[in-house]
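Undergrad: Everything below, folded, please.
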Amino acid sequence: MRYIVSILFTALLLTACQSKNTEEASPKLQDNPQEDEVREGDFVFRLVSEKQEYGEFEKPEIYAKLTYVGDKKEIQISHAASLFSFPIHEQSRGYTVDYAMDTPLLITNLKRGEPYRESYEFAGGYSDQDDEDYVAFVQSIIDHSGFPKGDYSMEGYADFSVVDDSDTSDKEIKMKLQISFDVE
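TA: From the prediction side, this is the model:
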């Protein structure tokens, strides 16, 4: 009986140590709602809010980074006016503000290991068919360059194509992340 208890105790101890080592080896950004990161193929996409909480109408400090981690020293990617888009959602009001941008075809060179970074700038809008409260909400963001009080989540998209001289078709990549922050 003592032998069985000893084996069970040892197995339990090894399982506990293994779980702890796994957590230490791979910290998860999901535990921090103001940061998120994903890797797809040769690219790492990261979305970060510098703060978890902003003051009302304080300009948010949010940025996105794309890093090429493949074998080549440098590659070219094609994308719209911005490599990134940042739709926002205000949870308590139930509003979503899409991210509008021009869609020319731009080419950007990415060097291996050097992040390409863009800071968030509000690029939403409204139409004359939108609800008055929604229009007032969006207009307050435009007027103050920051957000009114609320609970926000932001999706970050990296949408681009790898330009490859050896192939006639570009490889399209769409990566998505989400962060959250509060405005008090």
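
Undergrad: going forward, measure contacts between C-alpha atoms and count neighbours the same way
TA: Fine.

Undergrad: What segments of the chain are strands?
TA: Ranges of strands within the chain are 35-40, 43-49, 53-54, 62-68, 74-79, 84-85, 88-90, 95-97, 106-111, 116-119, 150-163, 171-183, based on DSSP state E.

Undergrad: and this one, so I can compare the two:
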Amino acid sequence: MKKIFLIYTLTILVVLGLYGCQQTEQVKDIKPPKPDELYKNSEVIKGDFIYRLVTEKEHYDEGENVKIYAELEYVGEEDQVEITHGSSPFLFPMTETTRDYEIAYAVNLPGNSTILKKDEPMRQEYRGGGGYAEHNKEEYKVFIKKVMKQDFPSGHYIVNGFADFHLVDKVKDEEKYIIEAQIEFYVDSEK
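TA: Below is the predicted model:
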């Protein structure tokens, strides 16, 4: 078990390192869209599940706490179902488009289970993400360190969130679900 965890951890670090290698600190001009063009929440239905991804605002000020959360709701015929997942079924990877930076988001190995009661959403807030390798450029490291502390630098962020879990079914094999949604927000520089 320790060997599997070590391999999984090393794989994540290598992937994060490869993402960071390709990054530059070249910032594009931010052209704010019209308010009705931003999408601050998204809802996707797959089978008996509804996945929601939400940011509370379209624009945040630099230094302001960015509030993002995900929900998973069971809406099927049973009173409740059991799902298995990693430390959480929710992942919040992002892209910061003005710098073209990828912000990874990882969870621990599978092994947790949760009972979802019908029509009672499970909710989790974003708690920071990202990572870097020693060979990454210093600008990228500085950027990611800020994001890891949830202190987002100015820019345009797209959250490519998803719920990743298995539905436990006593009659047949577990059914794998990956439900994806996308939202965006801007962090505006201090004036």
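
Undergrad: Would you format the strands of structure 1 as CSV with mean neighbour count and distance to Ala136 of structure 1 included?
TA: Supplementary listing: those in CSV, determined by neighbours: other Cα atoms under 10 Å; distance: least, Cα to Cα, whole Å:
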stretch, mean neighbour count, distance to Ala136 of structure 1
strand 35-40, 18, 29
strand 43-49, 23, 25
strand 53-54, 18, 20
strand 62-68, 21, 23
strand 74-79, 17, 32
strand 84-85, 26, 23
strand 88-90, 20, 14
strand 95-97, 17, 12
strand 106-111, 16, 34
strand 116-119, 16, 25
strand 150-163, 20, 14
strand 171-183, 18, 17
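
Undergrad: between those strands, which one is nearest to Asp143 of structure 1?
TA: Set against Asp143 of structure 1 and scored by Cα to Cα, these come closest in strand 95-97, at 15.3 Å.

Undergrad: tell me, the closest one lands on which residues of structure 2?
TA: The aligned range for strand 95-97 of structure 1 in structure 2 is 101-103, by TM-score structural alignment.

Undergrad: From the chain's centroid, how far away is the matching stretch?
TA: Going by Cα atoms, centre = their mean, to the nearest Å, the spacing between the C-alpha centre of stretch 101-103 of structure 2 and its chain's C-alpha centre is 11 Å.

Undergrad: how much does it stray from structure 1?
TA: When structure 1 is overlaid, stretch 101-103 of structure 2 sits 0.5 Å from its aligned residues on average, using mean Cα distance after the TM-score superposition for structure 1.

Undergrad: coming back round to it: can you tell which of the strands of structure 1 is closest to Thr22 of structure 1?
TA: If we rank the strands of structure 1 by Cα to Cα, the stretch that ends up nearest is strand 35-40, at 18.3 Å.

Undergrad: and the longest helix for structure 2?
TA: Taking DSSP state H as the criterion, structure 2 has its longest helix at helix 2-21.

Undergrad: list the buried ones in that helix?
TA: Under the neighbour-count criterion of 16 or more other Cα atoms under 10 Å, helix 2-21 of structure 2 has Ile12, Leu16, Gly17, Tyr19, Gly20 buried.
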